[in-house]
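Peer 1: okay, here's the prediction I keep looking at, along with the sequence it came from:
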Amino acid sequence: MLWVKAFHIVFVASWFAGLFYLPRIYVNLAMVPPGSVAERERLLLMSRKLLRFTTLLAVPAVGLGLWLWLQWWWGATGWLHAKLVLVLVTIGYHWVCARMLRRIEAGQSMRSHVWYRWFNELPVLLLTVVVILVVVKPF
């Protein structure tokens, strides 16, 4: 079980690294001057590749987490339920990032770089709360 837990942590950390950086590319995309087609295309390519890679990391992170949860679900306390809710929020955040990329590629609804900077902070908060829940088990 410790191997499963170790690999779960590695994949979660890697998944979150992608979630930390992907919206950062959106910040840069929002700052691209209107005539800079090459710069925009380069950032879009980076975004697509990072999203694909981040999704590939999320699958084993969630799968291994499910494996761990199935071992403990009968004795689960409140902290684990709260963590599972935050995992669903993180999956939703990942989905929103993918949806944003599709809209940016289509030239729809480009938000300001300031908005993307704030949006970029959400995974930091999610990871912080999840780690506190897992380590401290406050309830």
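Peer 2: Received, thanks.
Peer 1: use CA for all of it now, contacts and neighbours both
Peer 2: Will do.
Peer 1: show me where the protein has helices.
Peer 2: Ranges of helices within the chain are 2-30, 37-72, 78-105, 113-119, 122-136, based on DSSP state H.
Peer 1: I'd like those as TSV, with mean neighbour count appended.
Peer 2: Putting the helices of the chain into TSV (neighbours: other Cα atoms under 10 Å) gives the following:
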stretch	mean neighbour count
helix 2-30	18
helix 37-72	16
helix 78-105	16
helix 113-119	15
helix 122-136	15
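Peer 1: from residue 3, how far off is residue 119?
Peer 2: With distances defined as Cα to Cα, to the nearest Å, the gap from residue 119 to residue 3 amounts to 33 Å.
Peer 1: residues touching the residue positioned nearest the centre of the chain, list them.
Peer 2: Nearest to the mean C-alpha position of the chain, by Cα atoms, centre = their mean, lies residue 19 at 3.5 Å. The contact partners of residue 19, by Cα atoms under 8 Å, 6 or more residues apart in numbering, come to 54, 94, 123.
Peer 1: below is structure B, check it against A:
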Amino acid sequence: MVGFLGATYDWVKAAHVIFVIFWMAGLFMLPRYLVYHQEGLSDAADAARWVERENKLRAIILTPAMIVVWVLGVALALNAGLVDGVPGLGWLHAKLAIVLLLSGYHGWAVGYAKKLARGQAGVSNKALRMMNEIPALATALIVILVIVKPF
């Protein structure tokens, strides 16, 4: 596929995949951090260490990677003809919907980390552990959509 990206297409695609890996690594880590942070709320020193870890993860890996994923992903989607009415891109629409939901999950997790930093827990440890699986399920669906292109 050439499109407006021309010879840079493969490089943009490679960078997109690399930053997806970084973002997913962060999304696998942050919910686990939230579980440990919530379990350690009774120990102020332990809770403070989790706040610091979560802030570093968010500032160094999680949010920057998500931004790059979106910028490169939008470029790739436009290159594929997403807004030009190119047929056969149903899989891409579904992928973008899942990525949008995953971005919302990212926002929720960051918000919950800030809530925990204030000492306010609102979700059970069991629910946090179950929500830890959301990025894995989303990733599996996205990979299937991109590779198989079922519609």
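Peer 2: Arrived safely. Source: prediction; values computed, not measured.
Peer 1: so what does the residue nearest to the centre of the first structure match up with in the second structure?
Peer 2: Residue correspondence to the second structure (TM-score structural alignment): residue 19 of the first structure is matched to residue 27.
Peer 1: gap between its match and residue 79 of the second structure?
Peer 2: Residue 27 of the second structure sits 27 Å away from residue 79 of the second structure when distances are taken as Cα to Cα.
Peer 1: equivalent analysis for residue 107 of the second structure, please.
Peer 2: Remark: distance between residue 107 of the second structure and residue 79 of the second structure (Cα to Cα) = 27 Å.
Peer 1: ditto for residue 65 of the second structure
Peer 2: Distance of residue 65 of the second structure to residue 79 of the second structure, given as Cα to Cα: 21 Å.
Peer 1: what does residue 44 of the second structure give?
Peer 2: According to Cα to Cα, residue 44 of the second structure and residue 79 of the second structure sit 50 Å apart.
Peer 1: same check on residue 37 of the second structure?
Peer 2: Computed as Cα to Cα, the residue 37 of the second structure to residue 79 of the second structure distance reads 42 Å.
Peer 1: do residue 106 of the second structure as well
Peer 2: As judged by Cα to Cα, residue 106 of the second structure and residue 79 of the second structure stand 26 Å apart.
Peer 1: what does residue 135 of the second structure give?
Peer 2: When Cα to Cα is the yardstick, residue 135 of the second structure and residue 79 of the second structure sit 26 Å from each other.
Peer 1: before we move on, what about residue 145 of the second structure?
Peer 2: In terms of Cα to Cα, residue 145 of the second structure sits 18 Å off from residue 79 of the second structure.
Peer 1: go on, residue 56 of the second structure?
Peer 2: Remark: distance between residue 56 of the second structure and residue 79 of the second structure (Cα to Cα) = 34 Å.
Peer 1: ditto for residue 38 of the second structure
Peer 2: 43 Å.
Peer 1: one more: residue 50 of the second structure?
Peer 2: Spatial separation of residue 50 of the second structure from residue 79 of the second structure under the definition Cα to Cα is 41 Å.
Peer 1: got it, and residue 151 of the second structure?
Peer 2: Computed as Cα to Cα, the residue 151 of the second structure to residue 79 of the second structure distance reads 19 Å.
Peer 1: do the same with residue 97 of the second structure
Peer 2: Here the distance between residue 97 of the second structure and residue 79 of the second structure works out to 18 Å (Cα to Cα).
Peer 1: again, but for residue 105 of the second structure
Peer 2: If you go by Cα to Cα, the gap between residue 105 of the second structure and residue 79 of the second structure works out to 27 Å.
Peer 1: and residue 57 of the second structure, by the same measure?
Peer 2: Here residue 57 of the second structure is placed at a distance of 31 Å from residue 79 of the second structure (Cα to Cα).
Peer 1: and residue 63 of the second structure, by the same measure?
Peer 2: In this structure, residue 63 of the second structure and residue 79 of the second structure are separated by 24 Å, where distance is defined by Cα to Cα.
Peer 1: next: residue 114 of the second structure.
Peer 2: With distances defined as Cα to Cα, the gap from residue 114 of the second structure to residue 79 of the second structure amounts to 37 Å.
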